[in-house]
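Chemist: sequence plus predicted model, see below.
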Amino acid sequence: MDLLEKRFDVVVVGGGIVGLSVALEVQSHGLSAAIVDPGVVTDRASYGNAGVLSRGSIFPMAAPGIRSRLPRYALGRDIAVRARLRSLPHLLPWLTRFLVAAEEGAWRRAAAALDPMVAQAFDRHVAMAELVGGRHLIKRNGWLRLYRNAEGLAGSRLEREVLAQQRVSFHCLDEDEIRQLEPHLAHRFTHGIFFPDTGSVESPGELVELYRAAAEARGAAFVAGAADAIIEAEGGMAVRAGNRRIEGRHVVLAAGARSATLAATLGYRFPLAAERGYHRHFELPDGVELRRPVYDAAGGYVLSPMNGKVRLLSGVELARPDDPPDHVQIEAVEPDARRTLAFTQPVEDTPWLGSRPSTPDGLPVIGRAARHPHLVFAFGHGHIGFANGPATGAIVASLVASQKPPLPVEAFSPARFGG
């Protein structure tokens, strides 16, 4: 039967970690699924992340004190965050709400709202990976944040207070303890924070492809192409992709940084920014290893072990999803990262670039559309989308099946943006 003639229970827009998790979860409820996605694996944000399933990633970017640093971001004077000046007019709706969210009370409430989801990230990934033969890719090896002096560690005091309130396990380390965990790092870090309950994925792209293959093996139809619009259909919704129309009883919008554009075809206006990141892989000399992902707080980069190599990841670039690449951040951190770990030649000719969907308050958008009960939104996870894709899939499947979600979702409601 042609796709134009078949009607699915659920049509998912987006084939990244969130969309695939949704498909696998609705299939577990006995529902049929179609996934509409351009099909370019390396273009997805879930391909190029650090692979961290972090227990401590409960903080939105809109943090107390960040307002004073915005001019540095706009002028390119901060290695960790950079805003594309030409994109600022497009980002104004996002930036206006971001400034409102950047106060301590909102930041604490956001951390409390994210905590139940983040607390399940590792276990939900493991459960899904076991179903698809990918358990070997996931390790509980911890996550290490590194500081070059006592002042750097002191700057994390408020975060550590909130982490303790949310009962997130962490240990403050001295220089000797850092060396015991990572003996091949240069001796340039005097303090660190270790998150023992955090895990990592050896190859995020490989794991996502296993999820894709599993969804297809269970009967999911994959429609290769970019969705142009979401439209109403009799008794449900439909997705238009080129000259194809794919109908479903429900449509789930999980198209990452491009979700706002598609939502606008139905009149929903979400302030979404592309939280873009770059990475590049490097070879390691014989006898040199990195045992877990590490973050150099002063350097503004992450080093993550990937299949015997190391992935170097830059900080955040705020831009539009389709802005041309600008390698200034990844090129700026590479010399510094080489002073931390003795890696050698790059594997790829050019760095990878991906766009993560960022909301102003740092909370994802998960829930039914206000005016279209057969449309469910599932996007806006920012830098924690890969880790929390499986949890989001479980939430969305429960909404589609008219069941109680397995996690609190009130704070993620689209209604906070009028959706």
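Modeler: Arrived safely.

Chemist: CA atoms for contacts and neighbours, from now on please.
Modeler: Noted.

Chemist: show me the helices in the chain, by range?
Modeler: For the chain, the helices defined by DSSP state H cover 17-28, 70-74, 88-101, 104-119, 121-132, 150-154, 157-165, 175-181, 204-217, 259-264, 328-338, 385-400.

Chemist: need the ones you listed in CSV (columns: distance to Arg276 and mean neighbour count).
Modeler: Formatted as CSV, these follow (distance: least, Cα to Cα, whole Å; neighbours: other Cα atoms under 10 Å):
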stretch, distance to Arg276, mean neighbour count
helix 17-28, 17, 26
helix 70-74, 14, 17
helix 88-101, 13, 16
helix 104-119, 21, 19
helix 121-132, 22, 18
helix 150-154, 25, 14
helix 157-165, 24, 15
helix 175-181, 30, 16
helix 204-217, 17, 20
helix 259-264, 15, 18
helix 328-338, 11, 17
helix 385-400, 13, 25
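
Chemist: do you know which of those lies nearest Phe189?
Modeler: Ranking the helices of the chain by proximity to Phe189 (Cα to Cα) places helix 175-181 first, at 6.3 Å.

Chemist: which other residues reach that closest one?
Modeler: Leu185, His187, Phe189, Thr190, His191, Gly192, Arg291 (Cα atoms under 8 Å, 6 or more residues apart in numbering).

Chemist: can I assume the fourth one is in contact with Asp174?
Modeler: Put plainly, it is Thr190. Yes: with contact defined as Cα atoms under 8 Å, Thr190 and Asp174 form a contacting pair (5.9 Å).

Chemist: more neighbours: the two, which one.
Modeler: Neighbour count, other Cα atoms under 10 Å: between Thr190 and Asp174, Thr190 has more, with 19 against 16.

Chemist: the closest residue to the more buried one other than its chain neighbours and Arg86: what is the separation?
Modeler: Leaving out its chain neighbours, the residue that sits closest to Thr190 by Cα to Cα, 6 or more residues apart in numbering is Glu175, at 4.6 Å. Applying Cα to Cα, to the nearest Å, the value for Glu175 to Arg86 is 42 Å.

Chemist: Val40 - how many residues pack around it?
Modeler: A total of 10 residues lie near Val40 under the criterion other Cα under 10 Å.

Chemist: returning to what we had before: report the buried members of the contacts of helix 175-181.
Modeler: Buried by 16 or more other Cα atoms under 10 Å: Leu185, Phe189, Thr190, His191, Gly192, out of those.

Chemist: putting a second one here so we can go through both:
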Amino acid sequence: MKTDTIVLGAGIVGTCVALHLAQRGRSVVLVDRRGPGEETSYGNAGLVERASIYPVAFPRQLSALVDVALGRNPAANYHWNALPRLLPWMFAYWRASAPDRILAYARTIETLLAHSIAEHDSLARVSGAEHFFREGGWLKLYRTEAGLENERREFPLARDYGLTAREITVDEAIAMEPSLRPVFRGAVIWSDPHSVSSPGGVTQAYAAHLAALGGHVRRGDARTLARLGSGWAVTTEEGSVEAPEIVVALGPWAMDVLRPFGLRLPLAVKRGYHMHYHADGEARLSRPVLDEEGGYVITPMTGGIRLTTGVEFARRDAPKTPVQLEKTEALARGLFPLGERAEAEPWLGCRPAFPDMLPVIGRAPGQKGMWLAIGHQHLGFTLGPITGRLLAEMMTGEEPCADPGPFSAERF
């Protein structure tokens, strides 16, 4: 089979790249070993996080680092045997988390975040996925005055970018979410983000619209990618597919494909877990709720109340160690009347991340016809549609809607 472009990776990013190319008249084959939205794009908190101008930064206070090292911070866990290989990456991550570099990050990521809601709205409308989306922002809860004070520091920059954050009392938070218990000291409602009841369902709807436009979705192993003259070929269950251009949007597995072609990029993974729960009695939740110091998010999903954990630094394919889930579940039960677990096993996923916390979107250095859309860390679901648009514009010679320069792989 011959096509214009092969897109490797059917998560939210790869699916959106393929869909935007198809909307521009390109023939596209989307290839993944699993179905669309069944890996990292299934298991996240389902936020279109328009307000995430501050990244999930590396702690810089000694007390915070000690808490992580001693296992006292439920938002973080690590495997000792993974640290030797991760240390150079973590040092670069620590440097990128300096206050002045955080402000530079905010200016850069805002060029994509500014499009995040509109681009999801556009794809949801044509894909029939609007029923998954809800407004109402998300609620951040703080158990200490120090935590609340840290959040207040984000307000001036948020106002500069036209974002709406409002500090509210415990009573006001419970008026918004009556099933919450008053185990927190204060709260902030961020009104701009949207959320969804099934991020995997959204990705599948976008992939179905790709098929309706004439695109193809194929099962296959991306590691079969090979040079074929001036183009590329990959093997799928339905045979070989050939194209002059290839897009690698494989998230945590990108380097498995890129290393054999001589590409060396500092991509690591941040692992995370989730579990679905039934709600006790008449308890209800209408929006995502972050317990900042508890290190977890609870959010209503089609499968129940989803609890998602923070970050685990470990080898990508290491066995599950859901200690964070055990810790945060106990805290979450104090905040919200969670019932029985709705699943037998916790879900484990990997967030692909570069140490500067920015994705790579653009050409692969030294590889004619290869493009990259990887490393979106905690913002993959948020930035999938705008990444798809930006890369499709670059590939088709259109005027890009945002400056792609800061996202180039050449920065490494």
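Modeler: Perfect, thanks for sending it. Computed from a prediction, not measured in an experiment: that's the story for all the values here.

Chemist: picking that back up, the residue nearest to Thr190 of the first structure maps to what in the second structure?
Modeler: Matched by TM-score structural alignment, Glu175 of the first structure corresponds to Val170 in the second structure.

Chemist: equivalent analysis for Ala154 of the first structure, please.
Modeler: Match for Ala154 of the first structure (TM-score structural alignment): Glu149.

Chemist: contacts only, for that match.
Modeler: Counting by Cα under 8 Å, 6+ apart, Glu149 of the second structure makes contact with nothing.

Chemist: distance of it from Phe155 of the second structure?
Modeler: According to Cα to Cα, Glu149 of the second structure stands 10 Å off from Phe155 of the second structure.

Chemist: Leu70 of the second structure too?
Modeler: Separation of Leu70 of the second structure from Phe155 of the second structure (Cα to Cα): 31 Å.

Chemist: check Leu258 of the second structure too.
Modeler: For Leu258 of the second structure, the distance to Phe155 of the second structure (Cα to Cα) stands at 40 Å.

Chemist: again with Glu282 of the second structure
Modeler: Glu282 of the second structure is 35 Å from Phe155 of the second structure, by Cα to Cα.

Chemist: what's the match for Met61 of the first structure in the second structure?
Modeler: Matched by TM-score structural alignment, Met61 of the first structure corresponds to Val56 in the second structure.

Chemist: residues near that match, how many?
Modeler: Neighbour count of Val56 of the second structure, defined by other Cα under 10 Å: 14.

Chemist: now it: closest residue in space that isn't a chain neighbour?
Modeler: His378 (7.6 Å).

Chemist: corresponding residues in the second structure for stretch 361-369 of the first structure?
Modeler: Residue span in the second structure matched to stretch 361-369 of the first structure, by TM-score structural alignment: 356-364.

Chemist: over to stretch 392-401 of the first structure?
Modeler: Under TM-score structural alignment, stretch 392-401 of the first structure corresponds to residues 387-396 of the second structure.

Chemist: could you do stretch 125-142 of the first structure as well?
Modeler: Mapped onto the second structure using TM-score structural alignment, stretch 125-142 of the first structure covers residues 120-137.

Chemist: distance between the ends of that stretch?
Modeler: Across stretch 120-137 of the second structure, the terminal residues are separated by 15 Å (Cα to Cα).

Chemist: so Ala18 of the second structure versus Leu62 of the second structure, what's the distance?
Modeler: Distance, Ala18 of the second structure to Leu62 of the second structure, using Cα to Cα: 44 Å.

Chemist: ok, Glu393 of the second structure next?
Modeler: 44 Å.

Chemist: repeat for Ala249 of the second structure
Modeler: 36 Å.

Chemist: the more surrounded of these two?
Modeler: Ranked by neighbour count (other Cα under 10 Å), Ala249 of the second structure and Leu62 place Ala249 first, with 26 against 9.

Chemist: touching, the more buried one and Ala18? I think so.
Modeler: No: using Cα under 8 Å as the test, Ala249 of the second structure is too far from Ala18 to be in contact (10.1 Å).

Chemist: pull up the overlap in contacts between the two.
Modeler: Common neighbours of Ala249 of the second structure and Ala18, counting by Cα under 8 Å, 6+ apart, are Val7.

Chemist: what's the matching range in the first structure for the top strand by length along the second structure?
Modeler: For the second structure, the longest strand by residue count, based on DSSP state E, is strand 268-279. Mapped onto the first structure using TM-score structural alignment, strand 268-279 of the second structure spans residues 273-284.

Chemist: do the same with stretch 326-335 of the second structure
Modeler: Using TM-score structural alignment, stretch 326-335 of the second structure corresponds to residues 331-340 of the first structure.

Chemist: so what's the gap between the matching stretch and the chain middle?
Modeler: Stretch 331-340 of the first structure has its C-alpha centroid displaced from the chain centroid by 24 Å (Cα atoms, centre = their mean, to the nearest Å).

Chemist: so which residues make contact with that stretch?
Modeler: Outside of stretch 331-340 of the first structure, the residues within contact range by Cα under 8 Å, 6+ apart are Ile79, Leu185, Ala186, His187, Arg188, Gly299, Gly300, Tyr301, Leu303, Leu312, Ser314.

Chemist: the fourth one -> the second structure?
Modeler: Read it as His187 of the first structure. Aligning on TM-score structural alignment places His187 of the first structure opposite Pro182 in the second structure.
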